[in-house]
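Engineer: got a predicted structure plus its sequence, pasted below:
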Amino acid sequence: MIGSKIGKIKIIKENLFRPRQKMHVVTKVSDDKRTIIEIDNRKAMDVYQEELGYTDATIEEGVFRNPLNLVVGNENYIAAIFSFNKDRSISTFKNIMKNDLICFTDIEEDFKGFIENNIRGATQKETVEGIFSINCILRYLFFDNIKYTSSYSELLHKCANGNHFGIIGDGEQYIEQHINQSMVCAIFTKNR
């Protein structure tokens, strides 16, 4: 629990993925609800590969570029892929239940511009005192792999007027949902 005695706290979540139109129903899961065995009564990996065009040799690329999206009402929550399994199931970092509605995602083509517009849009009309951010480890690893970590950190530092503190987590909580491959941040402002 965080609070502010001098202003407001704005909580935002950000993910770099846009849901695809086609919806799927999870029809079979493991007992621990971390492995999707079937989607639409078919092997989960077969459905994933068919829609996204991956082969067995290229499917690992999907971990960073095409995570699963859990649809809850009008909200979207990313479920990161832990592994693609020999039995053609997909293990995730987030619990997925039988009958959950999911879709696959695509990474924003200009995700760097998307990030900049999102954070600037959330801070531009405010007198920002600081930002506390939590980035998923998979998001950090993706940024690190493409050499974007420093630029991203500089952007948050600038938008926070020099008062940014960020940590890396292995899953974030937003309202009542556990999410992956996302950023959740608290923007502290003087404005009431």
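Structural biologist: All right, it came through fine.
Engineer: drop to CA atoms for contacts and neighbour counts, all remaining ones
Structural biologist: Fine.
Engineer: tell me which element Ser153 falls in.
Structural biologist: Assigned by DSSP states H and E, Ser153 falls within helix 149-159.
Engineer: against which helices or strands is the helix or strand just after that helix packed?
Structural biologist: Towards the C-terminus, the helix or strand next in line after helix 149-159, according to DSSP H and E, is strand 164-169. Secondary-structure packing of strand 164-169 (3 or more Cα pairs under 8 Å, 6 or more residues apart in numbering; DSSP states H and E): strand 128-136, helix 137-145.
Engineer: closest to Glu176 out of the ones you listed?
Structural biologist: Proximity to Glu176 (Cα to Cα) singles out strand 128-136 among the helices and strands packed on strand 164-169, at 16.2 Å.
Engineer: quick one: work out the angle between the biggest helix by length in the chain and strand 128-136.
Structural biologist: In the chain, taking DSSP state H as the definition, the longest helix is helix 111-123. Per axes from the mean of the first three to the mean of the last three Cα atoms, to 10 degrees, the angle that helix 111-123 makes with strand 128-136 is 140 degrees.
Engineer: return the list of helices and strands in contact with helix 111-123.
Structural biologist: helix 149-159.
Engineer: if you set the cut-off to 6 Å instead, what comes out?
Structural biologist: Secondary-structure packing of helix 111-123 (3 or more Cα pairs under 6 Å, 6 or more residues apart in numbering; DSSP states H and E): no helix or strand packs against it.
Engineer: quick one: the spatially closest residue to His178 that is not a sequence neighbour from Gly73, how far?
Structural biologist: Among residues not flanking His178 along the chain, Glu172 sits closest, at 5.7 Å (Cα to Cα, 6 or more residues apart in numbering). Computed as Cα to Cα, to the nearest Å, the Glu172 to Gly73 distance reads 19 Å.
Engineer: who's more crowded, those two?
Structural biologist: Glu172 (19 against 7; other Cα atoms under 10 Å).
Engineer: hmm, that one is touching Ile179, no?
Structural biologist: Yes: the criterion here is Cα atoms under 6 Å, and Glu172 meets it with Ile179 at 5.3 Å.
Engineer: included below, for side-by-side comparison, is a second structure:
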Amino acid sequence: MRQFFGKSRSGNLREAVRGLANPEFIMLMSNNNYFDEHVKELEKLYPGVPSIGCIGMCYDTGVVEEGVGVAAFTDGVRVSADVLEQVSTMPVKYISRLEQSVREVGGTGRDTVCIDFCAGNDACVLTTINTVLRRNEIPLVGGTGDAGRVSVNGKVYEDSVAYAIVRNLKGRVKTYKENIYHQLGDYRFIASGTDRAQYKIGALNGRPAKQVYADILHVTDEQILTQTFQNPFGKINGDDTCIISIKEVDGNSLACFRQVNDSDVLILLELGDYQAITRQTIENICRDFPKRSAVFSVNCLFRYKLFSGNNYMEQYLQDMAALGSHAGLVGYGEHYNDRFVNQSMTCVVFE
């Protein structure tokens, strides 16, 4: 299989798809002002081709902050794309669609992946999707788009998750997750006073969450929002750590980008040598896949801000380009199998 990536910083979809012929699957990454228009136009240009889309920045060797980007797979994939609706209340109501997609594609975890673009309630969505994917050990990579809208096969949906079951007919697939943080000290916190709907942490070890964070790191309320780039929270999940980014200060509480529940055990993280870590990820991929057809990744918005602020984003994308055809989405949350993570990179590699 092969991956195509086209972009237009002015938002001209026809410019973005110039040279794209006979696609077998399309991913649209557009902007809030023209998303609906781009969805309709894409379907007219490539009628009947499975597609998913969302609102967000995208990249190959450079980032498209405004405008539109299109990633497409050709020459050797079998794809079924559909949508689970009502993700804020009852995504399981539509689970038969996903079951049908898996049957249509007919793959296994060795050669098949689920790619999703979500409008919200990510943790619940991933739990729901995984009830089907785990039967065939199919991995998942995806992320959260902006403005609460996604698209599937030429139609825009709100409060939904767009997904595609993608089977590589010419080789293997494998998913990866990159974490550039490690534990800071031996801090351990029991969360309480949480608001699951608003993703708020009220207290840590019985003290106001904001005060605990500020006292340890010696930062003001205003500095907390940028300090999370250096020191997010972490939640241990088996042998893995799920990163939890701070979104805003709300009184004495901390609102996060990921749900925290009462009695969850959290740790404090600190930024590692991210350049060395990204080089190691690239080496791991090259070792696992000496020959690669495509890499599609989702990088967190906070990683994008961190890398850009440290003048590393351009170099990072150049380094990733050494893998071959690499493209991706800047997400508001990243999905890795059944996990909803923050400040991470997830990707799928096609042999």
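Structural biologist: Looks like it arrived, so ask away. Just so it is clear, the model here is predicted, and its values are computed rather than measured.
Engineer: quick one on the thing from earlier: list the residues that contact the equivalent of the residue nearest to His178 of the first structure over in the second structure.
Structural biologist: Mapped onto the second structure by TM-score structural alignment, Glu172 of the first structure lines up with Glu334. The neighbourhood of Glu334 of the second structure, defined by Cα atoms under 6 Å, 6 or more residues apart in numbering, consists of Gly143, Phe340, Val341.
Engineer: show only the entries of the residues you listed found in strands.
Structural biologist: Mapping the contacts of Glu334 of the second structure onto strands (DSSP state E) picks out Gly143, Phe340, Val341.
Engineer: and those residues, which is closest to Ile224 of the second structure?
Structural biologist: Of those, the one sitting nearest to Ile224 of the second structure (Cα to Cα) turns out to be Val341, at 19.5 Å.
Engineer: contacting residues for the closest one?
Structural biologist: Contacts of Val341 of the second structure by Cα under 6 Å, 6+ apart are Cys242, Ile243, Glu334.
Engineer: and the second one, what element?
Structural biologist: When secondary structure is defined using DSSP H and E, the element that contains Ile243 of the second structure is strand 240-244.
Engineer: report the aligned residue range of the first structure for that strand.
Structural biologist: Counting by TM-score structural alignment, strand 240-244 of the second structure corresponds to residues 75-79.
Engineer: list the buried residues for the matching stretch?
Structural biologist: Asn76, Tyr77, Ile78, Ala79 (16 or more other Cα atoms under 10 Å).
Engineer: which of the contacts of Glu334 of the second structure are still contacts in the first structure?
Structural biologist: Retained in the first structure by both residues aligned by TM-score structural alignment, their matches' Cα atoms under 6 Å are the following of those: Phe340, Val341.
Engineer: can I get the contacts of Glu334 of the second structure in a markdown table including distance to Phe25 of the second structure?
Structural biologist: A markdown table is the format used below for the contacts of Glu334 of the second structure (distance: Cα to Cα, whole Å):
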| residue | distance to Phe25 of the second structure |
| --- | --- |
| Gly143 | 18 |
| Phe340 | 24 |
| Val341 | 26 |
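Engineer: aligned to Ser51 of the second structure, what sits in the first structure?
Structural biologist: Counting by TM-score structural alignment, Ser51 of the second structure has no partner.
Engineer: let me fix that, I meant to ask about Asp215 of the second structure.
Structural biologist: So Asp215 of the second structure corresponds to Glu50, using TM-score structural alignment.
Engineer: between the two ends of stretch 340-351 of the second structure, how far is it?
Structural biologist: Stretch 340-351 of the second structure: ends 25 Å apart by Cα to Cα.
Engineer: map Met345 of the second structure onto the first structure.
Structural biologist: Match for Met345 of the second structure (TM-score structural alignment): Met183.
Engineer: ranges for the helices of the stretch 101-250 of the second structure?
Structural biologist: 122-133, 209-217, 221-227 (DSSP state H, counting those that start in this stretch).
Engineer: just name the most buried of those.
Structural biologist: helix 122-133 (a mean of 20; mean count of other Cα atoms under 10 Å).
Engineer: in the first structure, which residue range corresponds to it?
Structural biologist: Going by TM-score structural alignment: helix 122-133 of the second structure matches no residues.
Engineer: any idea how far Asn41 of the first structure is from Asp106 of the first structure?
Structural biologist: 23 Å.
Engineer: settle it for me: which of these two has more neighbours?
Structural biologist: Remark: of Asn41 of the first structure and Asp106, Asp106 carries more neighbours, 17 against 13, as counted by other Cα under 10 Å.
Engineer: assumed the more buried one was part of a strand.
Structural biologist: Yes: counting by DSSP: H, G, I helix; E, B strand; the rest coil, Asp106 of the first structure is located in a strand.
Engineer: that one -> the second structure?
Structural biologist: Match for Asp106 of the first structure (TM-score structural alignment): Glu270.
Engineer: let me see the contact set for its match.
Structural biologist: Glu270 of the second structure touches Tyr181, His182, Leu184, Gln230, Asn231, counting by Cα under 6 Å, 6+ apart.
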